[in-house]
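A.B. asks: No sequence on hand, only this structure:
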């Protein structure tokens, strides 16, 4: 069983390398009209440049798994802005894509919690489609659609889970099919547990990303060993190994919050459970210390008897 590890957005230790620099609509509105587009392009150029720096850092450290920041382009989906963020940066998008392809990196996006398809309000669904299109267009501009995925949660329950799930299936029909082919669904820490998310994924033929921390916070009636094989099987039609999210609680009082690092004791039961399936999978670390937390966890896992470290960010067990 081979496990690769990756992290989210920022590389801790790279100086001034945030790929998530922002421009709020309030700030945008106060700028003279002839300066607004220039400012949008300036911030976007910074984010794309820093993304390239991070990718080269990842390559130097043999990290093949990376989640792009969803904030690469400020105000990309704001109804009063909606600017062309592809044409002015055609070269930059292609450069990022060439790095991804040449080094065979596995990349993804994770839109915010407002990208949901369970709302009874039509405008929420419309905005969800717009946000998915925004992320899809970035992957397309990078020519990274072969392996690039967009991960979201099912959404809210609005007081009636059955109706909300039915709305999810209905509203998801509004998402273009070519975008749906690149989406994944993740169980969450409050509402839709592993079983509910898995059934939804199976019905829609969408791969499921298991979030182990969320599972521990919201087990519902799920017994994970009974479902893990089925979760991994949702990836069978996509020619890519399953992906799992791992983090650990900040504290007993802030159980749903992510800690700075990942506790091996917390995640070891899951790793042993996965070992029984003996199937390769990838792990996205969602700790506050990003790449540093990932590297520390890999080092600790590599000390387990029977585990062999095969690169800076991967092990065989």
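C.D. replies: Yes, it's here. Quantities reported herein were computed from a predicted structural model and do not represent experimental measurements. Numbering: from 1, shown residues only.

A.B. asks: Only C-alpha atoms from now on, for both contacts and neighbour counts.
C.D. replies: OK.

A.B. asks: Figure out the helix or strand that the closest residue to residue 174 other than its chain neighbours lives in.
C.D. replies: Distances taken as C-alpha to C-alpha, 6 or more residues apart in numbering put residue 129 closest to residue 174, at 7.3 Å, once the chain neighbours are dropped. Assigned by DSSP states H and E, residue 129 belongs to helix 122-141.

A.B. asks: Take this one as well and set it beside the first:
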């Protein structure tokens, strides 16, 4: 049997049927204190359930939904509302400690630190401030990174990279949790390694993006960028039928897990499985692994 128990697994935001979720949202036009609190407390309650599910499946990591606190970074939100919920968030930190699941976040692609537009940059920084504040309130340690992409090239890739570097150096608080992921279009792993070397930030290796937008790289450099912390990587498989470029599949194929392992042989890594079927995809993957003589760390939700 091939032992891959050094690969910690996890899923993101919600269960596959979306009934249990940390990502509920509503229209901005409906923003009232009662609506805000109602949705937040539903998200918070489900977060604890998702931690329980992750623990039962022997998972190591969970990605918290960015809509956990609705409209937290929006200018329309009364910031005193955030103060009202801090105590509840701190109470949830006890559940995180109890279940021992690593928590990270990954805001949407509207967060662009390389943008030449001031309004985009300002909104991006507000969104990241919210993510950092949320993880701080939850008592998450420095392994709770906030993952971003570099963004677009805007006609000049070198200038875009320079802007990214300038913004991070100007807003030095970003270095507390920021991590950078390679993407499938503009910034491959070699680009991200170059950037992270200059900023002393960790690299989040996305295997699927690397297959689409490949580059040569030194696996030791990726691992050392985490400075002793367990790296967070992302893994997904191609869909059976692709409707659009970069679409993730419903499931994770064992061949992709083995290919990832081949790149980072024997290293302890936490892997967010970005499959549409989420926890169901993990269950299926465990069965595939067993059929192929491979031992993974997770166990069946139904048998847990």
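C.D. replies: Structure received. As the structure is a computational prediction, the values presented were derived from the model and not from experiment.

A.B. asks: Please state their TM-score.
C.D. replies: Remark: TM-score between the superposed chains equals 0.90 [TM-score structural alignment, normalised by the length of structure 2]; 295 aligned residues with a C-alpha RMSD of 2.0 Å.

A.B. asks: Aligned counterpart of the residue nearest to residue 174 of structure 1 in structure 2, please.
C.D. replies: Mapped onto structure 2 by TM-score structural alignment, residue 129 of structure 1 lines up with residue 125.

A.B. asks: what does residue 173 of structure 1 give?
C.D. replies: So, by TM-score structural alignment, residue 173 of structure 1 is matched to residue 169.

A.B. asks: which parts of stretch 270-286 of structure 1 are buried?
C.D. replies: 274, 280, 281, 282, 283, 284, 285, 286 (16 or more other C-alpha atoms under 10 Å).

A.B. asks: so what's the first one up against?
C.D. replies: Contacts here follow C-alpha atoms under 8 Å, 6 or more residues apart in numbering; on that basis residue 274 of structure 1 touches residue 228.

A.B. asks: Counterpart of it over in structure 2?
C.D. replies: Per TM-score structural alignment, residue 274 of structure 1 is aligned with residue 264.

A.B. asks: and residue 282 of structure 1, what element?
C.D. replies: For residue 282 of structure 1, the element it lies in under DSSP H and E is strand 281-285.

A.B. asks: Superpose on structure 2 and give me the mean offset of that strand.
C.D. replies: Comparison of strand 281-285 of structure 1 with structure 2 after fitting gives an average deviation of 0.8 Å (mean C-alpha distance after the TM-score superposition for structure 1).

A.B. asks: What is that strand packed up against?
C.D. replies: Where contact means 3 or more C-alpha pairs under 8 Å, 6 or more residues apart in numbering; DSSP states H and E, strand 281-285 of structure 1 is packed against strand 2-8, strand 65-67, strand 243-246.

A.B. asks: I'd like the ones you listed laid out as a markdown table, including mean neighbour count and distance to residue 295 of structure 1.
C.D. replies: Listed next are these as a markdown table, based on neighbours: other C-alpha atoms under 10 Å; distance: least, C-alpha to C-alpha, whole Å:
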| stretch | mean neighbour count | distance to residue 295 of structure 1 |
| --- | --- | --- |
| strand 2-8 | 23 | 9 |
| strand 65-67 | 23 | 13 |
| strand 243-246 | 22 | 13 |
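
A.B. asks: As a markdown table, those with distance to residue 116 of structure 1 would be great.
C.D. replies: Output for these, formatted as a markdown table (distance: least, C-alpha to C-alpha, whole Å):
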| stretch | distance to residue 116 of structure 1 |
| --- | --- |
| strand 2-8 | 21 |
| strand 65-67 | 19 |
| strand 243-246 | 19 |
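
A.B. asks: Mind checking these for the one nearest to residue 125 of structure 1?
C.D. replies: strand 65-67 (24.1 Å; C-alpha to C-alpha).

A.B. asks: what span of structure 2 lines up against the closest one?
C.D. replies: Against structure 2, strand 65-67 of structure 1 falls on residues 61-63 (TM-score structural alignment).

A.B. asks: buried stuff in stretch 108-120 of structure 1?
C.D. replies: Result for stretch 108-120 of structure 1 [16+ other C-alpha under 10 Å]: buried residues 108, 109, 110, 111, 114, 115, 116, 117, 118, 119.

A.B. asks: who touches the third one in this structure?
C.D. replies: Contact analysis of residue 110 of structure 1 by C-alpha under 8 Å, 6+ apart lists 67, 69, 70, 150, 151, 152.

A.B. asks: and the gap between the residue mapped onto residue 188 of structure 2 from structure 1 and residue 162 of structure 1?
C.D. replies: Per TM-score structural alignment, the equivalent position to residue 188 of structure 2 in structure 1 is residue 193. Applying C-alpha to C-alpha, to the nearest Å, the value for residue 193 of structure 1 to residue 162 of structure 1 is 13 Å.

A.B. asks: any idea what residue 289 of structure 1 aligns with in structure 2?
C.D. replies: So, by TM-score structural alignment, residue 289 of structure 1 is matched to residue 277.

A.B. asks: Residue 308 of structure 1 now?
C.D. replies: Superposed on structure 2 with TM-score structural alignment, residue 308 of structure 1 falls opposite residue 295.

A.B. asks: what sits against the nearest residue to that match once chain neighbours are set aside?
C.D. replies: Computed as C-alpha to C-alpha, 6+ apart, the closest residue to residue 295 of structure 2 that is not its neighbour in sequence is residue 3, at 4.9 Å. By C-alpha under 8 Å, 6+ apart, residue 3 of structure 2 lies in contact with 294, 295, 296.

A.B. asks: In space, what's closest to the first one - neighbours in sequence excluded?
C.D. replies: The shortest distance from residue 294 of structure 2 to any residue that is not its chain neighbour, by C-alpha to C-alpha, 6+ apart, is 4.6 Å, and that residue is residue 2.
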